[in-house]
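1. got a predicted model here, sequence first, then my questions.
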Amino acid sequence: MATTDNDTIIDQTLSERLMEKGRKSPFLVASLISLAGICGYGAYGFRKKKISTQLYLLQLRVVAQGTAIACLTIGMGYHMIKKYILHDEKEP
């Protein structure tokens, strides 16, 4: 639920909220997409594994978390450069 200037409540669908979040912080969406891709690759690779299940899942978790954190860190750097170096006035 979002509010407008006159405090009326507007119902938003999930896709509308995701599009709004994508406009505000595109690297968050990129990290979610990469995380889903890594999980898909992990599910595929799980069937073809040649190592123990515990070790495989541990390695997959570390890779997925590292990718999500890397995307968010790059996004923070991008926004800091945009705000402080390029002096974008529209940036909050």
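-> Looks like it came in fine.

2. drop to CA atoms for contacts and neighbour counts, all remaining ones
-> Will do.

3. could you tell me how far stretch 49-68 lies from the centre of the chain?
-> Taking C-alpha atoms, centre = their mean, to the nearest Å, the mean C-alpha location of stretch 49-68 is offset from the chain mean by 19 Å.

4. quick check: buried residues in that stretch?
-> Leu60, Arg61, Val63, Ala64, Thr67, Ala68 (16 or more other C-alpha atoms under 10 Å).

5. pull the residues that contact it.
-> Stretch 49-68 is contacted from outside by Ser31, Leu32, Ser34, Leu35, Ile38, Cys39, Gly42, Phe46, using C-alpha atoms under 8 Å, 6 or more residues apart in numbering.

6. quick check, nearest of those residues to His79?
-> Each of those was checked against His79 using C-alpha to C-alpha; the closest is Ser31, at 15.3 Å.

7. what residues does the host helix or strand of the closest one touch?
-> Per DSSP states H and E, Ser31 falls inside helix 26-47. Helix 26-47 has contacts (C-alpha under 8 Å, 6+ apart) with 21-22, 56, 60, 63-65, 67-69, 71-72, 74-75.

8. try this one side by side with the last:
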Amino acid sequence: MPPSNNSWSSSQDDSEGSKLLRKSKESPFIPIGIAGCLAIVVLGLQRLRKTDQKMSVHLIHMRVAAQGFVVGAITLGVVYSMYNDYFRKPRQG
């Protein structure tokens, strides 16, 4: 059976680390959003011990903060991409 030329399969040259670096160079706001989400979760779990809030209310606040950070990072990424496509390097056509 010949090897498939499927774009979803990984080639032998591309290791997982180099794929991650290449993808994060293409869209740098995605790793920023993931890191921010993880930071909010870690900080929220640390603060959970110090507050007198009910756990359900605290978890809802953490979820909203983490989602807001990720949505903000994705929105900034889209705006940055649009800026690069339409203002910085306008298409010839």
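-> Right, received. Where do you want to start? Small disclaimer: the values here were computed from a predicted structure and weren't measured.

9. and the TM-score between them?
-> Laid over one another, the chains give 0.79 as their TM-score (TM-score structural alignment, normalised by the length of the first structure), with 83 aligned residues with a C-alpha RMSD of 2.0 Å.

10. related to what we said a few turns ago, let me know the closest of the contacts of stretch 49-68 of the first structure to Glu89 of the first structure.
-> Minimum separation from Glu89 of the first structure among these (C-alpha to C-alpha) is found for Ser31, which lies at 26.0 Å.

11. just tell me what that closest one corresponds to in the second structure.
-> In the second structure, Ser31 of the first structure lines up with Gly33, judged by TM-score structural alignment.

12. count of residues packed around its match?
-> Neighbours of Gly33 of the second structure under the rule other C-alpha atoms under 10 Å: 22.

13. could you do the one 3 residues further on as well?
-> With neighbours defined by other C-alpha under 10 Å, the count for Gly36 of the second structure comes to 18.

14. do the same with Gly42 of the first structure
-> Neighbour tally, Gly42 of the first structure, other C-alpha under 10 Å: 20.

15. again with the one 4 residues further on
-> The burial count assigned to Phe46 of the first structure is 15, neighbours taken as other C-alpha under 10 Å.

16. and it, what pairs with it in the second structure?
-> By TM-score structural alignment, Phe46 of the first structure lines up with Leu48.

17. returning to that earlier point: which two in the contacts of helix 26-47 of the first structure are spaced the farthest apart?
-> Across the contacts of helix 26-47 of the first structure (C-alpha to C-alpha), the longest gap, 32.9 Å, separates Lys21 and Tyr56.

18. rewinding a little: need the contacts of helix 26-47 of the first structure in JSON lines (columns: secondary structure and distance to Ile85 of the first structure).
-> Shown next, in JSON lines, are the contacts of helix 26-47 of the first structure (DSSP: H, G, I helix; E, B strand; the rest coil; distance: C-alpha to C-alpha, whole Å):
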{"residue": "Lys21", "secondary structure": "helix", "distance to Ile85 of the first structure": "23"}
{"residue": "Gly22", "secondary structure": "helix", "distance to Ile85 of the first structure": "22"}
{"residue": "Tyr56", "secondary structure": "helix", "distance to Ile85 of the first structure": "42"}
{"residue": "Leu60", "secondary structure": "helix", "distance to Ile85 of the first structure": "37"}
{"residue": "Val63", "secondary structure": "helix", "distance to Ile85 of the first structure": "32"}
{"residue": "Ala64", "secondary structure": "helix", "distance to Ile85 of the first structure": "31"}
{"residue": "Gln65", "secondary structure": "helix", "distance to Ile85 of the first structure": "29"}
{"residue": "Thr67", "secondary structure": "helix", "distance to Ile85 of the first structure": "26"}
{"residue": "Ala68", "secondary structure": "helix", "distance to Ile85 of the first structure": "25"}
{"residue": "Ile69", "secondary structure": "helix", "distance to Ile85 of the first structure": "23"}
{"residue": "Cys71", "secondary structure": "helix", "distance to Ile85 of the first structure": "20"}
{"residue": "Leu72", "secondary structure": "helix", "distance to Ile85 of the first structure": "19"}
{"residue": "Ile74", "secondary structure": "helix", "distance to Ile85 of the first structure": "15"}
{"residue": "Gly75", "secondary structure": "helix", "distance to Ile85 of the first structure": "15"}
